[in-house]
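In: sharing a model that was predicted from the sequence below.
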Amino acid sequence: MGTGEGTTQQAPQADAGELEQRLAQVTSELADLRARVDNAQRLAVMGDYDWHIETDTNTWSDQLFRIYGYEPGTIQASYEVFMQHVHPEDRDKVRAVHQHAYATGEPYEMVERIVRPDGEVRHLASNGQVVTDEHGNPIRFRGTCIDITERVRAEQRHEQVAVRLASAEQARRQAGELNDNVVQGLTAALYAAELGDLRRAKAYVEETLAHASRILDDLVLAGGDSDLQRDVAARIGRSPDA
């Protein structure tokens, strides 16, 4: 009888020990999982958030703090703090997107700009969805933000290069036209001079220079290749800044 009572007393202690061991294992696994998620987000330059509407508490992942220019956990995240960092020109759009999602329960996607504490502007691609209670009332916003700043800057550089190439091509076509007109005009002037008609020769020269001047003005207004402008200007005896 005494042996049975001892076994009964030891069973809860054994169960408690196994539970603590299992809890420690789960905690370790969760920490490892979170570390892997954080590493993946760091590589993808992506963060996630979970905003509890009623309490206005906003849980940010470590990488989202970094995207906003902070070390993880150094500020208390909230919707107000988030909106303070949204670029002033994008705030109305962001509010409208969130209000629509709140009213309809539909998921949302958008691109917005944020301003970091040091003044740097970053471009984010955000998406999220509303979580509702059993009555369909919105209680949380969950979503992710991807920092696409480098992609946006690369696209802007590409557009700038394309514009400059188009401008340079136009300038070179105009330069070719200018060269043809100058050659033809001066040839005609030389021919008139050889015939002794100096007045007509002078008129050809003046007309040729006037036409060349107009084309050079177009090159300057179009922001053409500066080296090309100087070369053309030198050929007609005019300063490109005149």
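Out: Thanks, I have the structure now. Residues are numbered from 1 along each chain as shown.

In: C-alpha from now on. contacts and neighbour counts both.
Out: Fine.

In: tally of neighbours for residue 151?
Out: 11 (other CA atoms under 10 Å).

In: where does it sit: helix, strand or coil?
Out: Under DSSP: H, G, I helix; E, B strand; the rest coil, residue 151 falls in the helix class.

In: from residue 122, how far off is it?
Out: Counting by CA to CA, to the nearest Å, the gap from residue 151 to residue 122 is 11 Å.

In: do the same with residue 164
Out: Distance from residue 164 to residue 122, by CA to CA: 25 Å.

In: more crowded one of these two?
Out: Between residue 164 and residue 122, residue 122 has the larger neighbour count (other CA under 10 Å), namely 21 against 16.

In: hang on, isn't the more buried one packed against residue 149?
Out: Yes. Between residue 122 and residue 149 there is a contact under CA atoms under 8 Å: 5.5 Å.

In: if I pick the closest residue to residue 208 other than its chain neighbours, what's in contact with it?
Out: Residue nearest to residue 208 in three dimensions, not counting chain neighbours: residue 185, with 5.4 Å by CA to CA, 6 or more residues apart in numbering. Residue 185 makes contact with 204, 205, 207, 208, according to CA atoms under 8 Å, 6 or more residues apart in numbering.

In: one more to weigh against that first structure:
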Amino acid sequence: MLERNMPVRVLLIDDDEDDYVITRELLATSRWGVFNLEWLSSYEPGLEAMLANQHDIYLLDYNLRGRNGLDLIRNARESGCSGPMIVLTGINNRDIDIEAMQSGAVDFLVKGELDSGMLERSIRYALQRNQAEESLRKTASGLAKAQMIAHVGNWEWNIRSNDMSWSDEIYRIFGLYPQAFEASYEAFLRIVHPDDRALVNRKVNEALYDRQGYSFEHRLIIPSGGERMVHQQGEVTYDDNGTPLRMMGTVQDITERRNSEDALRLMEEKYSKAFHSSPDWVVMTRIADGRYVEVNDAFLQITGYSREEVIGRTSIDLGIWVDPRERVRMLKLLDERGKVRNLDVTFRIKSGATRFMVWSAEVIEFNGEAYLIAVARDVTEQRKLENDLVASKAELLRKHEELSRIFAQVETVKKEWEMTMDHVGDMVILADRDGKIKRCNRAFQQFVGLGYTEILGTDWVELLHQYDLITGMIYLQSIELYHEPTSRWFVLNPYPFDDPDFPDLSGTVITIHDATELKQISAQLEQAIRELEAR
């Protein structure tokens, strides 16, 4: 048990370093005690540290980089972490609060509302509650033996002389030193709780004069200020005339038993609420015959059965197991390990539909009889989404492969076309609607002496003028150009194009043909004609 002056070992599992700094500052200002804070930022190291059970309390962020802090609590609890756990979250959500409590957390704190006093109080209550629950668990485990050990004292009252004697155990029960003062009925009444004195007097008188049974319970206020519960039992002896002579009895201190019963009742109420409010189906069956003795509301909602249709019957009677081999496998694991965890099974509900479930079970003993407690989570929708995702990935892969094949074909055609154009002697230019060059062949690159990337995006008319291709005569759509540096003639032909189905696909194809030889032959022919005419 932690004392107030002992350092409290705290583990914070949070993926935000700012939250760590804030938590450290809040704990540093605590007036209750000293806190040794350790910080881990991710799920797996956090789980490993929790399973080491080397901390007094654990603070866990609800969202750990996409991982759920409540899953971490459940995994840690299932794997043996016994320390109290508090969930920290930035969202004030009642559903998350309830889910956190069901997963095993002892408190749910909203970061934006947190201050030093609230955090300290939550940690203190969590530690005290954990200590109390640990004490209750120890009491419950030894309750069978504890009930056999009765703290009983005896007393005797001489009614005629009004003399009374108590055993030493009576003094101890009353919180007095043995033989510290003379025992008397009046001294006894002073110890009885004021609200119970009338009850004690009535029971005594009924036993003495009405010959009724003397067996009842009442409270005591011991001198130290504490309160105890005792059970009184006794009998009266009478003379021949029916006058009471003596009264003898016992006093049993049942304070611990009553406290244990109250605590157990509270625990039973707590676990009963958890049993019936769980979103997973929870069932309890008898090992001897496999019959259902209890099922929760989630089981009835998922399966569609009523409680009357289930209690007293078996899973085989209801035909719940779609594949009997899964039941055999579950029983085999249960026999080998004593428990089953997260077993994938398929169940058939009342409507005949099948549901995919994750099944966990464990054998417990209750009132000397073995029972199977089973919890099943419905993952039907999750499995459907997973299957849909697999199918979508397969379809996406198929389309990707088809597109890759088409792109490869397009790339091949493109390469073939570029190779064709590169082997054409004429210069070829492809320009967009604004006159910017989009493509050109190798002949044009060699003429201007520029690289392909340098040419792309330039204005084709300006580029021709820049390289001294001067416009000459125009024949229809053809343009005759003279290149003075080389004394060569070229014929330029523009071919505008426009596709109504593809508005962005418009522009001009320009071809430039070297006509120098033709020009020279034409000039020679004209000279010959003139000479013939002159003759």
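Out: Received it, and whenever you're ready, just let me know what you need. Here the structure is a predicted model, which is why all the values come from computation and not from measurement.

In: any idea what the TM-score is?
Out: In this superposition the chains share a TM-score of 0.50, using TM-score structural alignment, normalised by the length of structure 1; 134 aligned residues with a CA RMSD of 2.3 Å.

In: follow-up on the earlier one: okay, and the common contacts of residue 122 and residue 149 of structure 1?
Out: With CA under 8 Å, 6+ apart, residue 122 of structure 1 and residue 149 have no common neighbours.

In: so stretch 77-95 of structure 1 corresponds to what in structure 2?
Out: Aligned by TM-score structural alignment, stretch 77-95 of structure 1 falls on residues 183-201 of structure 2.

In: need the residues that contact that stretch.
Out: With CA under 8 Å, 6+ apart as the criterion, stretch 183-201 of structure 2 contacts 162, 163, 164, 165, 166, 174, 218, 219, 220, 221, 222, 223.

In: if we can go back for a sec, between the contacts of residue 185 of structure 1, which sits nearest residue 179 of structure 1?
Out: Distance to residue 179 of structure 1, by CA to CA, is smallest for residue 208 among those, at 10.3 Å.

In: so which helix or strand takes in the closest one?
Out: Using DSSP states H and E, residue 208 of structure 1 maps to helix 198-221.

In: which part of structure 2 matches that helix?
Out: Going by TM-score structural alignment: helix 198-221 of structure 1 matches no residues.

In: tell me the buried residues in whichever helix or strand comes after that helix?
Out: Under the assignment DSSP H and E, the closest C-terminal helix or strand after helix 198-221 of structure 1 is helix 226-236. Buried residues in helix 226-236 of structure 1, defined by neighbour count with 16 or more other CA atoms under 10 Å: 228, 229, 232, 233, 236.

In: the residue nearest to residue 208 of structure 1 maps to what in structure 2?
Out: The alignment leaves residue 185 of structure 1 without a partner in structure 2, by TM-score structural alignment.

In: residue 123 of structure 1 in helix, strand or coil?
Out: strand.

In: ok, it - contacts?
Out: Per CA under 8 Å, 6+ apart, neighbours of residue 123 of structure 1: 111, 112, 113, 114, 147, 148, 149, 152.

In: one more pass at 6 Å, please.
Out: 112, 113, 147, 148, 149 (CA atoms under 6 Å, 6 or more residues apart in numbering).

In: could you do residue 143 of structure 1 as well?
Out: Going by CA under 6 Å, 6+ apart, residue 143 of structure 1 touches 48, 49, 127, 128.

In: now name the helix or strand holding the aligned partner of it in structure 2.
Out: Taking TM-score structural alignment, the alignment pairs residue 143 of structure 1 with residue 249 from structure 2. Using DSSP H and E, residue 249 of structure 2 maps to strand 244-253.

In: which stretch of structure 1 lines up against the helix or strand harbouring residue 482 of structure 2?
Out: According to DSSP H and E, residue 482 of structure 2 maps onto strand 478-483. Under TM-score structural alignment, strand 478-483 of structure 2 has no counterpart anywhere in structure 1.

In: which residues are contacting stretch 38-56 of structure 1?
Out: Stretch 38-56 of structure 1 is contacted by residues 57-61, 63-64, 78, 139-147 when judged by CA under 6 Å, 6+ apart.

In: pretty sure residue 75 of structure 1 sits in a helix.
Out: No. Residue 75 of structure 1: not assigned to a helix; according to three-state DSSP it is coil.

In: give me the number of residues near it?
Out: That count, for residue 75 of structure 1 with other CA under 10 Å as the rule, works out to 10.

In: one more: the one 10 residues further on?
Out: When neighbours are defined as other CA under 10 Å, residue 85 of structure 1 has 17 of them.

In: now it: how far from residue 112 of structure 1?
Out: From residue 85 of structure 1 across to residue 112 of structure 1, the span is 11 Å (CA to CA).
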